[in-house]
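**Q** curious how this folds, go ahead:
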Amino acid sequence: MVRAGVAAALPALAGIALGHSAVAATATLGAFAVVYGEGRAYRVRWRVVSIAAAALVFLAGVGAAVGAPVHAAAAAGNSALGNSALWATVLILTMTVVVAVCAFVVDGLRLGAPGAFLPLLTVEIASSLPALGVSTTEVLAWTASGAASALLVSMSGFLVRRRTPERAAVAAAVAAVGAALSDSSSPTSRRDAVRALHAAWQCLHDAALVGRDHALTRALHAAHLRCASMVDGRDADHASDTDDLRPQVPLPRPSIRYRLGRAAHPRGRSWTIVARLLVACPAAGLLALSLDVGRPDWAVITAAMILHQGPDRVLGTYRGLHRFFGTVLGLGLLAVLATLDLTAAALVLVVALLMAGTEAFLVRNYGVAMVFITPLALVVGSLGTHMDLGVVTRDRLLETLLGVAMALVVLWTVLPRSYRRILRDADEQVAHTIGRIADTRDPVAVAELCHDLEFDLHASTTAAITSAHTDPAWTRTLWPEHHHLHELGYRTLARHLGPSM
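**A** Just a heads-up that it's a prediction; the model follows:
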């Protein structure tokens, strides 16, 4: 949280000191990259943040380049209404393509939150800046300065305490296991413990500590065994994250090529997400445009943010409610800020605080995160210039309503039984990988296939949970076969890998 605020504040305050107060807050767009490094070992964090930073700089340039003719056409008046609508449509389609591509990559690689949200938010905010006289070159330069700040801030602890991310991940896992053991009847505490254990193991894999005699590895392994003993057989009658916790230490993620290859399967969940985005985003944007609401891009980003994190209709519906009510509260916070006569430096500090709040809650509670995201997007998108609060509130609420409504309609009507196809495909892939392992004699190839199998088992569990949320009766009929396949998969891993430590 602190890193997010500092990454946004440093280049913006430097810009104010150099006399560029009007555009310095644009650096926040590049500073978003700091979020993608959180929880990562320093050994890989620099690479992750660098890739995210490069993508954000590129997308900021795309947003500004597309937004410039949109606002130029709008400023030309009634004589250019047709041209204005044409360029607004181009912006809507650009945002749709961006979120579809980013959602596919994020889901395929199983990167989790914040997912495709910040890249699309960057495009949306950058597209509004040309209306304030900010050139595409300036947007690129200030976004790049924020990106550089994000990288420096993300890696700032490396020289002092290079194992801090690993220690934090292990401590969180040990604490989560302790909480689960003290309240073993709570499915939520068991689920949180399993997720914390998997996250900690991946952090130690990234740090190249797994397989070494290290205090952190020993502490995590002890907590892992305690949790595995607690959940063993407890959830045998329904889908749960605890299905993926066995005594063996989780393997590192398979290669990027393998994960994206699996996502490219037309029957998989990633394409379901993309298909829904390609319907909902243009529909929401064009509906807002036809109603002559000021910012159709807001409707696009609302629809996209409800749909981009997965095909689960129940969780998506909750996310839509979080989006709407979080936006309402965020507009209230914006109204409070609008009453203050903030200097440029004070405005940067407010942006930094909003950035920190966004980072703190984006993964934990999307509704609370929207309370910070709404004023953040509007403040950075206006660069502190005067806003007609009544018009902004009206347009934002209306377009949020349009985006939420369109997303929920698409969520429940487009590919309504995709959860069945996704689960069957995931289970078929598990069976296929088990068969390949049985037919392979090369130890190196078997080890690689075991990495793939564990990933496929996780994907199958996720598909089963989504199916159980959506259609518990149907999922129950498939459960015995699914559960037997999982038991076979984990026995295969135990036989070929043996004890991990």
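**Q** contacts and neighbour counts: CA atoms only from here.
**A** Fine.
**Q** quick check: buried residues in the one helix or strand Leu56 maps to?
**A** According to DSSP states H and E, Leu56 maps onto helix 42-75. Neighbour-count burial for helix 42-75, counted by 16 or more other Cα atoms under 10 Å, picks out 42-43, 45-46, 48-50, 52-74.
**Q** and for comparison, fold this next one:
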Amino acid sequence: MKAVAEIFTMGPGNKDHHPALRCAVGVFVPLITLTLIGRLDLAVFASFGAFTGIYGRNEPHSLRFRSQLRAGGFMLLVILFATLTARVAQAWGIGGAEYSWFLTAATTLVAGICSVVVAAWRLRPGGSLFHIFAFAAIASIAAQPPLWEAMLVTVLTTAFCLVVGMSSRVLKSHRTPWKRPPPIRHTSPERRAMWLEGAGYLVAAGLAGTIATVVGERLGFGHTYWAMVAAVVPLVGHSTRHRVSRGIQRIAGTVIGLVLLAGILWLNPAPWAMVLVIAACQFGAEMFIARQYLVAQVFVTPLALIATLLAAPVDPGLLLRDRIVETVIGAVIGVAVVVAPVLWRRMSAGRSV
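**A** Okay, here's the model as predicted:
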């Protein structure tokens, strides 16, 4: 019941409009540029490159620059790995169900490895959710654009977000002292927790991807990586109750977000208007992501799906159906992975009494 109660609780604000505005500008400028030059096939690369601005949310400028530089550089590697994976699979003639299973396995490895790297660098937000999403979404694109164009857009977007992240230094009232960030050192318990967390991401993402792929093959659902993304959402939290609450909020926020998205698509907006919607949703997501995950998820859902539609137009009805089905599968599995160790410890304690 306490997990359900958290759905109706709003956390305190902390100048959330500052990072929200930075993130909105960071995604809007690259996407509107691609719209104006008629290259929306590259929109997905700009969208994921813009994830750079999400990191270092309320950190001092010098620390934020290090966080965003590391996060952006690491995301570049993930995106490069994703597009090379798709190209190698096409060259080797791997497709259909065979590629779905291959992609699930590769994304599972990305989930575990990226989780450990993010924890080692103490990046916030933690976990590998963004890396799972970026890798699987890009590796799923059948018609890959030229490699140099894709990476150029990603690099330029990353660099732009770094500039935006430092932009408030022009205002003396917002400027923080520039000093070299201290090196990151980990204690033995922290290193152990880091690897255990990576194992949790491996299990949650792998299990969700496997079940979603099996269900998708039998019932005709696609976008199985959405289940993997949803499965790792409950793994981020300071308590079991909070993690279970995030899983519930993921499902509820997705449902409400899909209703909002259906209304937007009913208006049949032009591409430039869809870019405006993406920027507005990015602003809304960052405004509430640290305060109320359900509300943030209402903005995240249309944000993710509109970006998908811009890059590769598909039947919106099928897209909405896949989103809710895969989200439910992933969130349920993620909650199960969180709760299972707790139940096991209680059962073991009961047997020892």
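**Q** and the TM-score between them?
**A** After superposition, the two chains reach a TM-score (TM-score structural alignment, normalised by the length of the second structure) of 0.81; 325 aligned residues with a Cα RMSD of 3.1 Å.
**Q** circling back: now do the helix holding Leu56 of the first structure: which elements does it pack against?
**A** Judged by 3 or more Cα pairs under 8 Å, 6 or more residues apart in numbering; DSSP states H and E, helix 42-75 of the first structure is in contact with helix 28-31, helix 81-109, helix 117-128, helix 136-154.
**Q** which stretch among those helices comes nearest Ala283 of the first structure?
**A** With respect to Ala283 of the first structure, and counting by Cα to Cα, the nearest of these is helix 81-109 at 9.4 Å.
**Q** that closest one packs against which elements?
**A** Using 3+ Cα pairs under 8 Å, 6+ apart, the elements in contact with helix 81-109 of the first structure are helix 42-75, helix 117-128, helix 256-263, helix 269-290, helix 296-307.
**Q** report the separation between the counterpart of Leu196 of the second structure in the first structure and Ala304 of the first structure.
**A** Following TM-score structural alignment, the counterpart assigned to Leu196 of the second structure within the first structure is Thr272. Using Cα to Cα, to the nearest Å, one gets 13 Å for the distance from Thr272 of the first structure to Ala304 of the first structure.
**Q** which residue of those two possesses the greater neighbour count?
**A** Per other Cα atoms under 10 Å, whichever of Thr272 of the first structure and Ala304 has more neighbours is Ala304, with 32 against 22.
**Q** aligned partner of the more buried one in the second structure?
**A** Mapped onto the second structure by TM-score structural alignment, Ala304 of the first structure lines up with Val232.
**Q** what's the match for Ala88 of the first structure in the second structure?
**A** Aligned partner of Ala88 of the first structure by TM-score structural alignment: Ser100.
**Q** out of everything not next to it in sequence, what's closest to that match?
**A** Excluding the flanking residues, the one nearest Ser100 of the second structure by Cα to Cα, 6 or more residues apart in numbering is Thr213, at 7.2 Å.
**Q** from memory that neighbour sits against Phe102, does it?
**A** No. Using Cα atoms under 8 Å, Thr213 of the second structure makes no contact with Phe102, being 10.7 Å away.
**Q** neighbour count: the two, which is higher?
**A** The neighbour comparison of Thr213 of the second structure against Phe102 (other Cα under 10 Å) goes to Thr213, with 24 against 15.
**Q** separation between the equivalent of the more buried one over in the first structure and Ala299 of the first structure?
**A** In the first structure, Thr213 of the second structure lines up with Leu289, judged by TM-score structural alignment. Computed as Cα to Cα, the Leu289 of the first structure to Ala299 of the first structure distance reads 9 Å.
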